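A.B. asks: Return atomic coordinates for the entry below.
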Amino acid sequence: MAAIHMVTQEKSSSGLPVYLRNGLTGNGHEVNFIDAQSCLLPKISVLLQSFHPNKKKWFHRRSMLGTYSVAAWHRNTRINGALLDRVLKPEDKILQIGGLYAPHPASTGLEYYLFFTYTMKLAYRDGYSPWIPEPWEREAVVELETRLYSEAKHIFVASKFVRRHLIAEYGIPADRITVAGMGVDDFFVRNMRILLPEKPAKKCLFVGYTFHLKGGPDVLMAFTLARKYVPDLELTIIGPNYTEDMDQEGVRHVGAVRDRQELLDYYRSADLFLLPSRCDSFGFVFLEAMTQGLVCVGSNMNAMPEIITDGETGFIVEPGDHIRMAELIVTFYQNSHLRTSMGNRARERVLERFTWPRVVEIMEREIFR
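C.D. replies: Okay, the predicted model is just below:
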């Protein structure tokens, strides 16, 4: 069977490469990672060239020089090509995750597939994403990105939103783009909560490490308003560093939670999951919450309206509309039937639409057609 060479950083994209690798190997495929940024000498060179005595400035310069610049694009593309040349056989397949470099300097005429969840044009536009090149390099990076998309054999995306965007703003033909979706970690499927508690816990949950990008301040304002009508309401915040605005009655700041069982327990302790992101490429945590029967509140951007069926499995709000979010929280707790009816439908939707075997099956049909 042909090998699949996955051009990506293994631990990037919220674990997407590992999930795909596991799904493909589970179906009998040999999968190898091609990672330019795993090579030691280029990594050391970037560290030395970007050095600055201020750690924040050093981190920023390292990110720009190592990933988000024209120089980074060409360097990583060149190394990818050298790594591929060592192992690539005529019958093998190339699958690149993300669009921050090309799989080979001679990619024109090379058969390769792409999978990504966001584009650089979307990152420029959202006003929140920190992972973008310096202003004077942005147009050049988009030109390289456009060429990458145009020369790909086929493109897989996580949402219909990104597919429409590629057609309208990058000029990619519709028949060369497939919505593969995303899947939930199998741990949460195996530990799915089937029976929901009879009584509400009166607890809301936020899980997100980039607090402002994920709409954290909007959640706090909505919670403050909603608590006037639901006095015993509580909010647990998992992920971000502590900030002073979290110091209010009913709010519990937990910080980072890396253990999946511990995170599962937090999901099961709550009724309502709040993540009205201002910038989000997909939203794995929605899927995790939905396996536990939580009703989710997300914002009207990217994949969130495709994950959450508004009014059926959760609620959709405009980014920044904390007043509407507060109204939905109060309505949710004033109508007890919503917790079980919507929670059960949310769990069913994950099983129908968001599993890795389904994603891999969609991709295999196209790659091996």
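A.B. asks: Please count neighbours and contacts with C-alpha atoms only from this point.
C.D. replies: Noted.
A.B. asks: Spell out the secondary structure type for Y149.
C.D. replies: helix (DSSP: H, G, I helix; E, B strand; the rest coil).
A.B. asks: same thing with L84?
C.D. replies: helix.
A.B. asks: Distance-wise, check the nearest residue in space to it that is not next to it in sequence relative to M363.
C.D. replies: Counting by CA to CA, 6 or more residues apart in numbering, L84 lies nearest to I34, which is 7.0 Å off, once chain neighbours are set aside. I34 is 19 Å from M363, where distance means CA to CA, to the nearest Å.
A.B. asks: With L274 instead?
C.D. replies: For L274, the distance to M363 equals 31 Å [CA to CA].
A.B. asks: Looking at these two now, which is surrounded by more residues?
C.D. replies: Just comparing L274 and M363: by other CA atoms under 10 Å the higher neighbour count belongs to L274, 30 against 22.
A.B. asks: Next, the structure of the following sequence, for comparison with the previous one:
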Amino acid sequence: MRILFLNSWLEETARGSGTAAGIAGLAQGLGALGHEVAWLRPRWPLPGLALRRLLYNAGLPFRFDPRAFDLIVGFDIDGFALPRASAPRRVVCLKGVAAEEMAFERGWPRLRLGLLARLEGRNARRARRVFVTSGHSRRAASDAYGLPAEKLSVVPEGIDLAPWDALCAVPRPSRGGPPVVLSVARQYPRKNTASLIDAMPRVRAQVPGARLRVVGGGPMLKGLGRRAAALGLGEAVSFLGEVPRDADVRREYFGADVFCLPSLQEGFGIVFLEAMAAGLPIVAARAGAAPEVAAEGEAALLVPPGDTGALADALVRLLRDAGLRARLGEGGRRRVRRYGWTEVARRFLEEADRE
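C.D. replies: The predicted structure follows:
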């Protein structure tokens, strides 16, 4: 099968974009199943993601012949300007639901997401089938864009397990240093990293020396640094910014004791897969798709969203209990096997064939 990916992101997976990693991983899985995947990317690296995506889509009708492909896959808004004649071959993958994400933003980011949501809804309504990554996102997309349930297919994100398995096969040396909590996220308000920083003084009062390492850039990063300083956390919190999503970020996971992402909204959460692949126990908020991915009691402890005290208590519980950390870490390692990219790609094709 000849498959065309419409992808205006122009993000290198090495820069840490979870969306870019998900798109590249799906292509990898489809290739492993023997299918040919072609990419149609922006011609020029224009500044500003929103402008780049709009200009890319405006030119799409003139850049390819839909009849040359068996399946055309657009991501989020990509494909909204294509003629209706392409619809029988076209599906849309929503990596997030912009209409839901905008509720957590203010100012220009909210306006930008509002525009993208309108185009995303148009794109989804015109496609033959719409893919979402979780049951939570299926409900959000159906409500926001008026999509019938039979048009929506849930196919999760995936992960290339090979490099993680290779690291897990090597016994971890005893670090002997202070316990480490790791958080990996693009720093937007909905990721709620502020709550994690607010929890750290309470964590450190009960687990002396506990440290937090925060991976990821984004508009909230500087403010989070000021917040940590105001709490007197000093060197107890390290902000690493963007870390390449390859061996460098894997080293961060394997150097930590607990993974924490207290998001208030999460369409899926590739970082949960990464934590499970590394054998790390997870602390997350019981919000969005987190309960679907990071199963409570199997791989994670979940807390009420926005409850800083409960978040601190869950972290303390894990940092103090090596047996619980090991049990949840092993549970995550077993659970993540279902998310290998070849299996995810197979499910994607099965759903794409549905009428």
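A.B. asks: circling back to that earlier point, what lines up with the residue nearest to L84 of the first structure in the second structure?
C.D. replies: Alignment note (TM-score structural alignment): I34 of the first structure maps to L40 of the second structure.
A.B. asks: Tell me which stretches of the first structure form strands.
C.D. replies: For the first structure, the strands defined by DSSP state E occupy 4-7, 31-34, 93-97, 113-116, 154-157, 177-179, 203-207, 234-238, 251-255, 272-275, 295-299, 314-317.
A.B. asks: In the second structure, what stretch matches the last one?
C.D. replies: Strand 314-317 of the first structure corresponds to residues 300-303 in the second structure, going by TM-score structural alignment.
A.B. asks: Give the equivalent position in the second structure for G298 of the first structure.
C.D. replies: By TM-score structural alignment, G298 of the first structure lines up with A284.
A.B. asks: That match touches E296, doesn't it?
C.D. replies: No. A284 of the second structure is beyond contact range of E296, at 9.2 Å (criterion: CA atoms under 8 Å).
A.B. asks: Comparing the two, which shows the higher neighbour count?
C.D. replies: A284 (26 against 18).
A.B. asks: for that one, what are its contacts?
C.D. replies: Counting by CA atoms under 8 Å, 6 or more residues apart in numbering, A284 of the second structure touches C260, L261, P262, S263, A290, A294, A300, L301, L302, V303, L311.
A.B. asks: ok, the residues you listed vs L161 of the second structure, which is closest?
C.D. replies: A294 (16.7 Å; CA to CA).
A.B. asks: Grab the nearest non-local neighbour of that closest one.
C.D. replies: A300 (5.7 Å).
A.B. asks: Return the residues in contact with the residue in the second structure that E327 of the first structure lines up against.
C.D. replies: Under the alignment (TM-score structural alignment), E327 of the first structure maps onto D313 of the second structure. The contact partners of D313 of the second structure, by CA under 8 Å, 6+ apart, come to V203.
A.B. asks: so what corresponds to H154 of the first structure in the second structure?
C.D. replies: Checking TM-score structural alignment: H154 of the first structure goes with R129.
A.B. asks: separation between that match and A149 of the second structure?
C.D. replies: 11 Å.
A.B. asks: So which of the two has more stuff around it?
C.D. replies: Neighbours per residue, other CA under 10 Å: of R129 of the second structure and A149, the larger number sits with R129, 24 against 12.
A.B. asks: Touching, that one and V91? I think so.
C.D. replies: Yes. Counting by CA under 8 Å, R129 of the second structure does reach V91; the two are 4.9 Å apart.
A.B. asks: So what does A123 of the first structure match up with in the second structure?
C.D. replies: By TM-score structural alignment, A123 of the first structure lines up with E101 in the second structure.
A.B. asks: contacting residues for the nearest residue to L311 of the second structure once chain neighbours are set aside?
C.D. replies: Nearest residue to L311 of the second structure in three dimensions, chain neighbours excluded: V303, at 6.1 Å (CA to CA, 6+ apart). Going by CA under 8 Å, 6+ apart, V303 of the second structure touches V283, A284, A285, R286, A310, L311, A314.
A.B. asks: Just flag the most distant two among those residues.
C.D. replies: Applying CA to CA across the contacts of V303 of the second structure, the maximum distance is between R286 and A314, 12.5 Å.
A.B. asks: which neighbours do these two share?
C.D. replies: L302, V303.
A.B. asks: Which parts of the stretch 151-300 of the first structure are helices?
C.D. replies: 160-170, 186-190, 216-226, 260-268, 284-291 (DSSP state H, counting those that start in this stretch).
A.B. asks: and the fourth one with strand 203-207, angle?
C.D. replies: With axes from the mean of the first three to the mean of the last three CA atoms, to 10 degrees applied, the angle from helix 260-268 of the first structure to strand 203-207 works out at 140 degrees.
A.B. asks: corresponding residues in the second structure for helix 260-268 of the first structure?
C.D. replies: Using TM-score structural alignment, helix 260-268 of the first structure pairs with 246-254 in the second structure.
A.B. asks: who's in contact with the matching stretch?
C.D. replies: Outside stretch 246-254 of the second structure, the residues touching it (CA under 8 Å, 6+ apart) are A14, W164, L182, V243, F259, E274, A275, A278, L280.
A.B. asks: which two from the contacts of A284 of the second structure end up farthest apart in space?
C.D. replies: A294 and L311 (15.3 Å).
A.B. asks: and the equivalent of Y170 of the first structure over in the second structure, how many residues sit next to it?
C.D. replies: Pairing criterion TM-score structural alignment: the partner of Y170 of the first structure within the second structure is identified as Y145. Neighbourhood size, Y145 of the second structure [other CA under 10 Å]: 18.
A.B. asks: do you know how far Y145 of the second structure is from L115 of the second structure?
C.D. replies: Distance from Y145 of the second structure to L115 of the second structure, by CA to CA: 13 Å.
A.B. asks: next one: P262 of the second structure
C.D. replies: P262 of the second structure is 27 Å from L115 of the second structure, by CA to CA.
A.B. asks: Those two: which has the busier surroundings?
C.D. replies: P262 (29 against 14).
A.B. asks: list the contacts for the more buried one?
C.D. replies: Applying CA under 8 Å, 6+ apart, the residues near P262 of the second structure are K191, N192, T193, S195, L196, V283, A284, A285, P305, G306, L311.
A.B. asks: Of those, which are still contacts in the first structure?
C.D. replies: Mapped onto the first structure and checked by both residues aligned by TM-score structural alignment, their matches' CA atoms under 8 Å, the contacts of P262 of the second structure keep the contacts K191, N192, T193, S195, L196, V283, A284, A285, P305, G306.
A.B. asks: dump the residue contacts of the residue nearest the centre of the first structure.
C.D. replies: Geometric centre of the first structure, nearest residue: F282, 4.0 Å, by CA atoms, centre = their mean. Going by CA under 8 Å, 6+ apart, F282 of the first structure touches T117, A158, S159, N302, A303, M304.
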